[in-house]
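> Sequence and predicted model, in that order:
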Amino acid sequence: MKGISSIQNQGGFNQQKHLISRHITAKGRVKQAELLSHASSIRQEIIDITLPVLAKLTEGEILRALIFGDKSQLSEQRWQQLRQTGAGHLVAISGLHLSVVFGLFYGLLILLSRLFVASQHRGYGVGIILIAAGITLGYGYLSGFAVATQRALLMMLLLVIFTVVKQYSNSWDRLLYALCIVLLLDPFAMLSAGFWLSFLALSIILLAVKPERIEAEPNLAHLQDKPQAIFVRVSTTLKRFYHKAVLGIKVLWAIQWRLAIGLGLLQAVLFGTMSPHSIWLNLLFVPWFSVVVIPVAMLSFCLWLAMFVVLRVLTLEPAMINGGGEVLFYLANLSLAPFVWLLSISDHLPLSLVKITEQWIIAIVFLCIALGLLYYRRYSSRYTTWTWYGVAMLLCLPIVLQTYAVSRHELHVGHQPNAAPHWQMHVLDVAQGMAVVLQQGQHGVIYDTGAAYGDFSYAARAIVPFIAAKGVTRIDYIVVSHADNDHVGGLSLLSQTYPNSKIIADFNVKPYAKRPANQTCRGKLWWQGIELQFIDNTLQSDNDNDQSCVMRLDDGKSAVLLTGDIEAPRERALLKADVTLAVEVLLVPHHGSRTSSTPAFIAAVQPQVAIVTAGFANQYGFPKNDVMARYQDRGISTLHTGHQGQISLSFTEKGYKIATYRQQLAPFWYNQLFKFGESLKAE
C-alpha cells in the first residue's frame, strides 16, 4: 500500500480530492488471493437481475443511471453532450428524482385509499406519507446514497417527521438541518463537487420561489343552482387554471435562469467550463423528466421487480423473464428518445461548451456580486443609492480590465527588447515524464508532451486543461526533446489540438503527429522577446537519451536550461562546446538519474534552482538521493514535481518568482493532513 498522490496541476482533474471524498487514502495491488466467500447485497442482486434487460435497450445506460445511480456505462461522447447541455444533473439522482418518486407513490396511494376506503381520517394520511417515504428511501438505497441523494433524503425525512408530529418548519430550516447532518456523518463530503452543486442548487430554488397569494373562491350562495352559478364556477375554474399555468411557467423560468447562472458559475470554478445553452434546454428537459421520464421509469422498474418475483416462483426460463422485462421497460426507453435527440443536436450548436480561464472566472464572480448588490439594494435603506452604485462599479473593474486585455492586440516582438519581458514557465506534473509550458500572454510554447498509454495520455489529462485554464489561445511551437514515450507520448493529441503550431524535433515525428517537423533543434529563434537557443548535438551516439534537444532560454535578465534526458557523455560534449551554459534555472537531466548530473556539468551551469520532473514514488527511484546531494551541497534549491506538483516560475525585469501547486497555488488542507506528495504512507 502507498498513499494516494495523483498529478497536481491547475485546470486538471484533482483525483486526490476525489479519492479522499470517497474515504480512500491509500491504494495498492493484490498480488495473490483466494476467494473464501462471497455475499452480494440486496442492491447488487437487484442490479444483477435488471442489467441484462437494460443492456438490450437503446437507452439502457441512461435508465441504469436513473434507477441505480450507476453512470459507469455512459460513453465519453454522452458525457460531453451532458456537459454541453447542462443536463448532467438529470442522470445524477438528486432532489428532483426523489421528489418525483415521493410524489408519484404518495399520489397513487392517496388515489387507492379514496377508491377502496370509505371513511378517511388522519391515520390514513400519516400511513401513506410513511409508506411513500419508505419507498423513496429504498430508491435512495438503490442509487448508492450519493451526497445529493443524502441531502434530498434528509430533507424529505425531516418534512415527514415534522408533518407527523404536527411541527411547522420552513424549507430553509430543513436545508440547514440536512447540511449539518451530512457534514456530521461525512465531513469529507465537502470535497465532492456534488456537495456544492446540490446545496447551491436548492438554495437558489428556495430564493427563486416565493409564496403567491391565492384568490378566494367567489361566494355563490345567493345564486344557488341558477345557470349563472354554473357559468361563474366554470369561468372561475378556467381562470384559476390559467393563472396557475402562467404562474408555473414563471416559476420554472425564475428557477431555471437563476440555476443556469449560479450553477454555471460554480461549474466554471470547479471544471473551467460553462454551457450557454443550458437555460433553454433545461426548460425542456426538467419538465419532461419530472412528468414523463422519471415516473415511467420507476413504474416500469417496480412492475419489473414484481413480475420477476412471480415468474421466478413459476420457475420460468430466464430468457422469457428478460423478454417480459424488455416489454415493461419499452415505454421508459421510448420516453428518453426526445432527450437523446436534443443531446445529439447539441453537438452542432455554436459555443456548446465554453472554456473559462481563471482570470475570467474571477472577473465574472465579481460581476455577479455587483449585480447581486444592485438587485438587493432595494431591500436595504442603510446606505445611499450612490454608495451601492459606487461599490458595484468597483466590483465591475475586473471584467472591464479583462475584456480590455483580451481585446487589445499584442505586439509580436521579433528582436530582443531593452527590458526583459514578463513571461512564465510552468513545469507540469505529468508523473514519470516531462512537460513544460512557456507562456507570454496568450502565446505559448510546449517543451515535451508527457507519456501516453493506450487511450490515456497526460496531454489530455494535464496539458490541454492547463493551457485552457491559463488562457493560452495560441501555441506557437511544440518542441520534442527525443522519441521516448514519456516525452513524445502526447504529441499526437497536441498536434491535433493546436494544428497551427510548429513542431521542432530532431527525429521523424510523422508516426506521432501525422505531419513532419517544421525545423530541427539547431540555431536560435526569438519568441515574444525571449531568445530560444538550441544547442547543437555534436556527440555521435546511438543512445536515444543523448540525442535530446537541449534548449536555453534567455530574456536578458534570467536564463533557463531545458535538457531532456541527456546523460554524462552529452554533458561532457556540452562542456566542450563553445556555448554559455550558466543559467538561473535548470531542469535536471534525465529525471535525476545517476547517469546524468555530473559534478563538472553542475559546476558549469551554476543554477540557483534545479527542478526534477519525476513521478511520486516512481518505479525507477528517481531522483536518486546522491544525485540530489550534488546540487544541495552547492547550495542549489531543488524542487520535485512528484512532491510539489506543478511548479510555475514568473520572470520579470527584476528576476523570477517560484510558486508550487501544493504550497502556494493550491495549499489545500488535506494535503497537509495526509501529507500527500511527502509520505509513502497516508497518515
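Yep, that arrived.
> C-alpha only now, for contacts and for neighbours.
OK.
> my guess is Ile47 meets Phe68, correct?
Yes - assessed by CA atoms under 8 Å, Ile47 is found in contact with Phe68 at 7.5 Å.
> contacting residues around Tyr404?
By CA atoms under 8 Å, 6 or more residues apart in numbering, the contact set of Tyr404 is empty.
> So for the helix or strand where it lies, what gets flagged as buried?
Assigned by DSSP states H and E, Tyr404 belongs to helix 385-407. Applying a neighbour-count criterion of 16 or more other CA atoms under 10 Å, one finds 389, 392, 395-396, 398-399 buried in helix 385-407.
> here's the one I want to compare it with:
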Amino acid sequence: MPAASMGLALLAGVLAVQWLPSLPPRWCTLLLLALALLLAWRCPRGRWVGYILIGVAWAMYRGGMAMDARLPRSLEGRDLIVTGTIVDLPLKRGYASSFELRVDRATLDGRLIPWRGRVAVSWYDDPPTLHPCSRWRLQLRLKRPRGLLDPGSADSERTALQRGIVAHGYVRDDVDNAQLGKPSWCVDGVRDAIARGIAARVRDPHDAALLRAFAVGDTRGLQQQDWAVARANGVSHLIAISGFHVGVAAVFGLGLATLLYGLLPRLGHRLPRPQAQATAALLAATIYSALAGFGLPTVRTLLMIAVVTLARCGRRGSTGAQSLGLAMLAILLVDPLAVLAAGFWLSFVGVAFLMLCLQARGRGLRAFLHELSAGQMVMTVGLLPLSLWFFGQASLVGALSNLIAVPLVSFAIVPCALGGTLLLGLCPPAAAPVLWVAAKLAHAQWWLLEQTAAWPGAQWYLPSVQPLALLMALVGALWLFMPRGVPLRWLGALLFLPLLYPALTPPPAGTFRVWVLDVGQGLSVLLRTQHHVLVYDAGARYPSGFDLGEAVVLPAMHALGIGQLDMLMISHGDNDHAGGAETVAMAFPQATRYAGEPSRMRIPMQQCVSGQSWRWDGVDFRVLNPAPGQGDRDNDSSCVLLVEGPRGRLLLAGDISSRVEPQVAAAVGPGPAPLLVVPHHGSKTSSSAAFIAAIHPPLAVVSAGWRNRFGHPKPEVVARYAMARVPLFNTAVQGAIPLEFPVDAPARREPGWRLRRRRYWRE
C-alpha cells in the first residue's frame, strides 16, 4: 500500500476519534486494535480498513493516556510541593512570569504523590529571573486544564491536550521556593542565550523581537498588535519559523557540503558526494528545527528532508507524495494528537496543494518567479477555508503580502539572522553589523506589513464554518488550480459560496436572541434583535495583556455573523465587567456607549440613568438603575437593563447589592416574569430572598469563573434560588448560554456551549 494512502487511512481513523464526546473503555481499544491487525494482515482488499481501525485504536489509546495524566480532581486547589525542570522559554510580562514546568516529583502534606507531567505555571508579584532547563522546588496550587467555551473562541482544553499540559496553576508564596543548582545544558537554553545575544546587539526592541522570532522562534517580545498585523497579512507562519525556513537551512547545509567537496575533491573517494550533501542538508535542517523548538511545520519539513536523505543514501528514488505521506505517517505514529493543532492541517494541506496544483516551468529566474507568485496564490486560496475554520478570519491581502514577505524573510532576513547568530558564538564583534542589516530589513518589511494591514478589508471575518462548507470549499480550491485542459475550472469558485452562509439568521421582528458569554469571573452579554445589536459588559482585561473583549466578545460576534454594534453598555467600572470595553469600542467606534460609572472608564462614555428607554425592532429597552445623581457608587451604580419582547423579558442586573434590589424589583413592573442574569455573580451580598420572590424568574443565569477564588455563586445564594424553585445555570459549567425570546412562545434556554459541542477532552 503506498505511503500516501497509508497516511490518509491512518489520518481518517485518528480524526474520527476527535469527534467522540467520550472515550470507550480500554478493553474496547485493545479489541479494535486486534481486529485492525487481523484485517491488515489477512485481508488484502480490506487492508485500508485495517489501517483506519489502527488509527482509531491508536488515537483512543493516546487520548486516554493523555486524559489519565491530568491532575487528579482530588488535588485541585490544594498546595503541592513539586520539583521539576523549566521547559521551553519562560515569558515575563509586567509583574508576572509564565512558564512550563516538567514535574518529576510532587508531595502533599509531606506524602509522595504518584503524579507527574507538564504543567503551565504563572508566578506573580515580581518573580525571580527564570531560565530554561533550571530545576526548581516550588509550592504550586493547580487545577485541571479548563478553558472558556464560547462561539468562535479558542478551545484551550484541546490545546492543552495536544501540547501535553496536565494542569494549570500558580506559584504560592513560600520560603522554601528555590532553584536547585545551576541550569543544565539544553536546546532551549541555547535558544534563550541566542535571543539574549540578539537583544543586546539590536537597539530597537521591536526589531530585536522580530529577529529573535525569525532566528530561534522566540515570540516572547511580540505584542498582540504584532500578531494582529501578521494575521491581517496572512504571514503568521513566517514569524515563528515556517517549514520553508527549514528548507532554506537544508539548502545552506547542502551548499556547505558542496563547497567542502570543491575545496577537497579527494573526499569523494571516501564518501560519495550525493550522500554527503543529503546528510549535510538533514543535519542543518535538524539543528535549525531544534532552534525553532521543533514546531509542527518544522517537524513536517524535517521529516520530508529525512525521507529524501534516506532515499538518497540508499540510492532509491522518492517522490514528493511519498515523502509527504511518510512524514504524515511518522507524525501520527509518534503523536496522533497532533491532528488537534491547526498547524498540522495548514502544513500538510498547504504542501499537498502545492504538489497537486503547481506545474514545473523549467529552470532559471523566470521559472522561479512564476513558481513563487503562483505558489503564493495557491497557498492563499487553498488555505482560505482552513483559516476560516480554525481562526474565523482570513487575509484578503495575503497573496500580495506573502509574495513580498516570503522571499525577503527566507532569502535575506533569515540568512542574515542565522549568520549573525553563528557569529555570536564564533566572533561576537562581527555579529553586530550582520544583525544590524537583518534588523533594518525586518524593520522595513514590518513597516510595509503595517501599511497593508490597514487597507480596507485586509481582515475578512465570516460566521462559523460548517464541516460540509469546509469540504466543498477545499474541493473548489483544488478545482480552481487544476491543470490546463480541465473544463470549467472557474466553477470551483462557486463551491466557496457555502462559506458565506451565516451560522444564524437574525431573529424576526419582535423577538430577540441573547448569549450570556463565558468570560470566567466576569460578565458579558450579547443581545441581538432583527436589525440591532447590544453588548452589555465586556469581561476583564488582565495585566498580562489578555483581554476578554478581544479573546471572547469580538470572536463571538464574528462567529455568529454579527458585523455591527449599536450600543455598548458597561454596568459599572470594575475590571471584570469593563476591562474589555476599550477593545470592543475600538472595533465598533460608531456604537453608542453608556456606563454606570463613566469616570472609571478608560474611554468616554455617557451616564446611564433610570428612565432611559428606546425601542428596537419591536423590542423595548428600559434602564432601571441608577437613579439620577446616584452614579459613581461602585456596584450599586450598575446600569440595570430590562429588555421586553411580546412573550418574554430579560433583566440584566450588573453587580447590584441587596440595598438597591427592592427599587429594581419595583421598577420591573407588571408583565411576564423576566429571565434573570444573577446580580454580582451570585455573591452573598446580592440575590436576597425578597428580590428572588419579587422577580420570581422562570430561570436564572450566573456568570462566574470555574473554581474562582471568591466562591461565586455562594452556596447560600444557590440555596435561595433552589428554595424559590428557580433553575440556576452557570456559565462556568455550561459555557456560553444562549437564550431565545420568540414572539409566539415563552422564553427558553438553549444548551450551553460546553454541552452542545461535547468532546472527550473537555471537562
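Nice, I can see it. Just so it is clear, the structure is predicted and the values come from calculations on it, not from any experiment.
> After superposition, what's the TM-score here?
Once superposed, chain against chain, the TM-score is 0.80 (TM-score structural alignment, normalised by the length of the first structure); 610 aligned residues with a CA RMSD of 3.6 Å.
> out of Ile47 and Phe68 of the first structure, which sits in the more crowded spot?
Phe68 (22 against 17; other CA atoms under 10 Å).
> Quick one: map the more buried one onto the second structure.
Under the alignment (TM-score structural alignment), Phe68 of the first structure pairs with Val216 in the second structure.
> contacting residues for its match?
So Val216 of the second structure contacts 191, 194-195, 241, 288, 291-293 (CA under 8 Å, 6+ apart).
> now, the most widely separated pair of these?
Ile194 and Ile241 (15.1 Å; CA to CA).
> In helices, which of the contacts of Val216 of the second structure fall?
Among the contacts of Val216 of the second structure, the ones falling in helices (DSSP state H) are 191, 194-195, 288, 291.
> so stretch 287-294 of the second structure corresponds to what in the first structure?
Residues 138-145 of the first structure are matched to stretch 287-294 of the second structure when aligned by TM-score structural alignment.
> can you pull the buried residues of the matching stretch?
By neighbour count with 16+ other CA under 10 Å, stretch 138-145 of the first structure contains the buried residues 139-143, 145.
> Looking for the alignment partner of Gly579 of the second structure in the first structure.
Match for Gly579 of the second structure (TM-score structural alignment): Gly489.
> Is it correct that Gly272 of the first structure is in contact with Leu353?
No - the criterion here is CA under 8 Å, and Gly272 of the first structure misses it with Leu353 at 10.1 Å.
> Helices of the stretch 601-750 of the second structure, residue ranges please.
Along the stretch 601-750 of the second structure, counting by DSSP state H, counting those that start in this stretch, helices occupy 661-668, 689-695, 715-723, 731-734.
> and among those helices, the most buried is which?
helix 731-734 (a mean of 22; mean count of other CA atoms under 10 Å).
> what's that helix in contact with?
Residues beyond helix 731-734 of the second structure that count as contacts (CA under 8 Å, 6+ apart) turn out to be 148, 516-518, 520, 701-706, 737, 751-755.
> List of residues touching stretch 347-363 of the first structure?
Taking CA under 8 Å, 6+ apart as the rule, stretch 347-363 of the first structure contacts 81, 83-85, 265, 268-269, 272-277, 346, 396, 398-399, 402, 468-471.
> Out of these, which sit inside helices?
Per DSSP H, the contacts of stretch 347-363 of the first structure map to helices at 81, 83-85, 265, 268-269, 396, 398-399, 402, 468-469.
> The match of Gly579 of the second structure: how many residues sit nearby?
Around Gly489 of the first structure there are 25 residues (other CA under 10 Å).
> What distance do you get for it to Asn518 of the first structure?
19 Å (CA to CA, to the nearest Å).
> Same check on Leu202 of the first structure?
For Leu202 of the first structure, the distance to Asn518 of the first structure - CA to CA - is 54 Å.
> Between those two, point out the one with more neighbours.
Between Leu202 of the first structure and Asn518, counted using other CA under 10 Å, Leu202 has the larger neighbour count: 19 against 12.
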